[in-house]
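A.B. asks: output the structure for:
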Amino acid sequence: MKTLQQALLLFMLAPLVKSAPPIQQESINIYDYETEDGQLFKQHFEDNPQGANVNKKTTAIIDILFQRDEGATKLPPSTNDVDLPTCLLCVCLSGSVYCEEMNIDTVPPLPKETAYFYARFNKIKKITAKDFEDFPTLKRIDLTGNQIEEIEDGAFSKLLILDQLILAENKLVKIPALPSKLTVFNANSNKIKSKGIKANAFKKLNNLSYLYLAENELESVPQNLPESLRILHLQANNITSITDDTFCKSNNTRYVREQMTQIRLEENPVILGKYPNSFTCLKSLPTGAYF
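C.D. replies: Model (predicted):
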């Protein structure tokens, strides 16, 4: 009897109970918002919350699923913002900083441990005394292809272990004071005249091996070249004459410049054949016009 009463009660209540819609079973994919699929998936729920049958609570849950760990690495902002920290704007790797073709017009702040700095083909116009004052670890600076017209006094004075300084393809009219440990100095393709080089600019650079001053406006060979010099490029200048003391020592006929292996003087108006005593100390003759 009791069972019959329960069955009758269910029969009477059945019309009052609205059948629930069938539950659609879908596979669940967890997407990362930083990926393309994740962005499309998130946009689907944001733009079509009703069509997706997602209420506010569900949307919140989805956001939690997509939320990245706060400690995770974030993608760097656009490099169009020149005020960004240097290692977001440029590339920093094991003591090297690469800021090539970034349209920067000043030397950016560098990490303290920077040893090699490359900022080629930018729009830098001036090197100030403060740009490198706190970076004693610098060994190489390459500023090729900028618009540098001025270098303040002492700009490189604190770079005690700087080995290579590359200033080619700029607009320099004079050579700054150079660090004593320099082995390579390249100022090719500038506007440097002889008056822009002090008489003792290279004399105390006892490690200087490679000096590149081609395609400038020099009227004479720089004076007091160090004994350590091996390669000297002076082609395509306005050099008109050479003296017996330019490379050798007129008062010492036994003197030999042991290290010098290459001197390039082609594309200058000087006729080298007029100065036969100027090359007696050299192991090989300079390249250039002799007639």
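A.B. asks: only C-alpha atoms for contact and neighbour calcs from this point on.
C.D. replies: Will do.
A.B. asks: got the contact list for E258?
C.D. replies: When the contact criterion is C-alpha atoms under 8 Å, 6 or more residues apart in numbering, the partners of E258 are 227, 282-283.
A.B. asks: any chance of those in JSON lines, plus secondary structure, neighbour count and distance to L265?
C.D. replies: Conversion of the contacts of E258 to JSON lines gives the following (DSSP: H, G, I helix; E, B strand; the rest coil; neighbours: other C-alpha atoms under 10 Å; distance: C-alpha to C-alpha, whole Å):
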{"residue": "E227", "secondary structure": "coil", "neighbour count": "19", "distance to L265": "19"}
{"residue": "L282", "secondary structure": "coil", "neighbour count": "19", "distance to L265": "14"}
{"residue": "K283", "secondary structure": "coil", "neighbour count": "14", "distance to L265": "16"}
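A.B. asks: relative to Q39, which of those residues is nearest.
C.D. replies: If you rank the contacts of E258 by distance to Q39 using C-alpha to C-alpha, E227 comes first, at 65.1 Å.
A.B. asks: which ones are touching the closest one?
C.D. replies: By C-alpha under 8 Å, 6+ apart, the neighbours of E227 are 206, 257-259.
A.B. asks: mark which of these are buried, thanks.
C.D. replies: Judged by neighbour count, with 16 or more other C-alpha atoms under 10 Å as the criterion, the buried members of these are 206, 257.
A.B. asks: want to put them side by side, so please do this one too:
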Amino acid sequence: MDVLMRLLALALILAPQGLCQYEGYDYDTDYEPDPDVPYRPPIHSHHSVDYNVPSIPFSTECARECYCPPSSIATMYCDHRKLKTVPQIPSRIQQLYLQHNEIEAVNIKSFINATSLREINFSHNKLKSNKIDTGVFATSPHLHQIILNNNDLEEIPSPISSSVERIFLGANKINKVREQDLQGLVNVTMLDLCNNYIDNIKGKALSKLTKLMQLNICNNKLHSMPAGLPASLMYLSLENNSISKIPDDYFAKLPNLTAIRMSHNKIGEVPLYMFNLPKLMELNLGHNKLKRIFYVPRSLEHLYLQDNEFETINITLMCPVMDQTQRLTYLRLDQNRLKGPISTLAFLCFPHVQSIYYGEQKRSAGDNQVHVIPPYPPPEEPRYGDDDDDDDFPQYHREEHGPIVEEEDEDDDFHDYY
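C.D. replies: Next up is the predicted model:
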């Protein structure tokens, strides 16, 4: 009995420990991590962080006249709303769209808090130069792009923030460019002044734009080439002006030019080596008064000379030395006074040429005939007679192997395959 009582007492003592054996269980000490899987700390994702712009605290503030989408808290859409004044701009806004309204004046009070702006679009309004507060576009230190085309501006608004890279001022009423207009714009890479009334660019107003790569002054009233272009320039557009002469050494300090567009001017002659530029790929001198051809640089790929006064094309001047590195692939010569194709020497000088377009030529004095010169390459003629029923046949086989001659008793499977 004594033994039985002792066993019962021992069972009562051990029972609570058995029931609570998992309390305070240390899993980390009993199970080692898988040695084949390296430890990785937890990743905390921040979906709204933009590492390219200053961090802006979240805010739901938005001008009541506009729309700020929840998915893009830094953007404010105020376009196509018949606005006549600029609404107050919250400090968080980076992209401001005000195009297609009826705004005439820009008050600096609207931009007093707009220190984070990166892009402003004021196109298709009624902006007037005398109603834009001085310095209104210089308040934001992060502004990269400003679009002011299709307004009633008579001058370039200044000053503009030195951080700006692209300025669009096309389709206004600007008639001159003063030196102070572009003062301090050391980061501008693109300037668009097309479709204005510019007849004068004062001094070297463009020379301090040391990062400028694209300059558009098409459809204006220039009578001379703009002075002091920076060496960084890659694309120059001067179409539809009244320029009659290019100074002899004008492009000597512009080695990075890849495209020059000067069609629809009054240029009568250019020096022989005017366009001898190492990177020039496109040259458009169509619709001028040129009579004498010039040297074609090795890098040039597209040359447009339509609607000039060429009677002959001297290949020796274009290409004094035959060189397999010549890259010209396209030449346009329609609406000149040519009476026949250029010399076949052209195909030796320009081994990569793919197309020479002659089109119709102008009538010369006393000539009643309009000359039509066959194009190069000539159009392909049918090679298989009038009944060419094998349109579905692979083109590469036609050109390399000629027409199929069908044989009734041989290899039917071969014909079925094609």
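A.B. asks: returning to what we had before: ok, the contacts of E227 of the first structure in the second structure: which stay?
C.D. replies: For the contacts of E227 of the first structure, the contacts that persist in the second structure are 206, 257-259, with contact defined as both residues aligned by TM-score structural alignment, their matches' C-alpha atoms under 8 Å.
A.B. asks: which ones among these lie within helices?
C.D. replies: Cross-referencing these with the helices (criterion: DSSP state H) gives no overlap at all.
A.B. asks: verify the contact between C99 of the first structure and R120 for me.
C.D. replies: Yes. Here C99 of the first structure lies in contact with R120, judged by C-alpha atoms under 8 Å, at a distance of 7.2 Å.
A.B. asks: and the helices in the stretch 251-400 of the second structure?
C.D. replies: Under the criterion DSSP state H, counting those that start in this stretch, the stretch 251-400 of the second structure carries helices at the ranges 315-318, 345-349, 395-401.
A.B. asks: distance to I201 of the second structure added to these, as JSON lines?
C.D. replies: JSON lines is the format used below for the helices of the stretch 251-400 of the second structure (distance: least, C-alpha to C-alpha, whole Å):
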{"stretch": "helix 315-318", "distance to I201 of the second structure": "33"}
{"stretch": "helix 345-349", "distance to I201 of the second structure": "40"}
{"stretch": "helix 395-401", "distance to I201 of the second structure": "56"}
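A.B. asks: could you dump those into a markdown table and include distance to R178 of the second structure and mean neighbour count?
C.D. replies: What follows is the helices of the stretch 251-400 of the second structure, written out as a markdown table (distance: least, C-alpha to C-alpha, whole Å; neighbours: other C-alpha atoms under 10 Å):
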| stretch | distance to R178 of the second structure | mean neighbour count |
| --- | --- | --- |
| helix 315-318 | 39 | 17 |
| helix 345-349 | 45 | 16 |
| helix 395-401 | 60 | 11 |
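A.B. asks: quick revisit: could I get the kept ones among the contacts of E227 of the first structure as a markdown table with distance to L10 of the first structure?
C.D. replies: Formatted as a markdown table, the entries for these read as follows, by distance: C-alpha to C-alpha, whole Å:
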| residue | distance to L10 of the first structure |
| --- | --- |
| N206 | 107 |
| R257 | 116 |
| E258 | 114 |
| Q259 | 110 |
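A.B. asks: shouldn't G286 of the second structure be in contact with K266?
C.D. replies: No. The pair G286 of the second structure and K266 fails to qualify as a contact (C-alpha under 8 Å) at a distance of 10.2 Å.
A.B. asks: give the buried residues for stretch 240-249 of the second structure.
C.D. replies: Residues 240-244, 246 are the ones in stretch 240-249 of the second structure that count as buried (16+ other C-alpha under 10 Å).
A.B. asks: quick one: which of those is nearest A231 of the second structure?
C.D. replies: When those are compared for distance to A231 of the second structure (C-alpha to C-alpha), I246 wins out at 17.3 Å.
A.B. asks: D152 of the second structure matches what in the first structure?
C.D. replies: Residue pairing (TM-score structural alignment): D152 of the second structure is matched to N103 of the first structure.
A.B. asks: correct me if wrong: its match contacts K125.
C.D. replies: No. Using C-alpha under 8 Å, N103 of the first structure is not in contact with K125; the gap is 11.6 Å.
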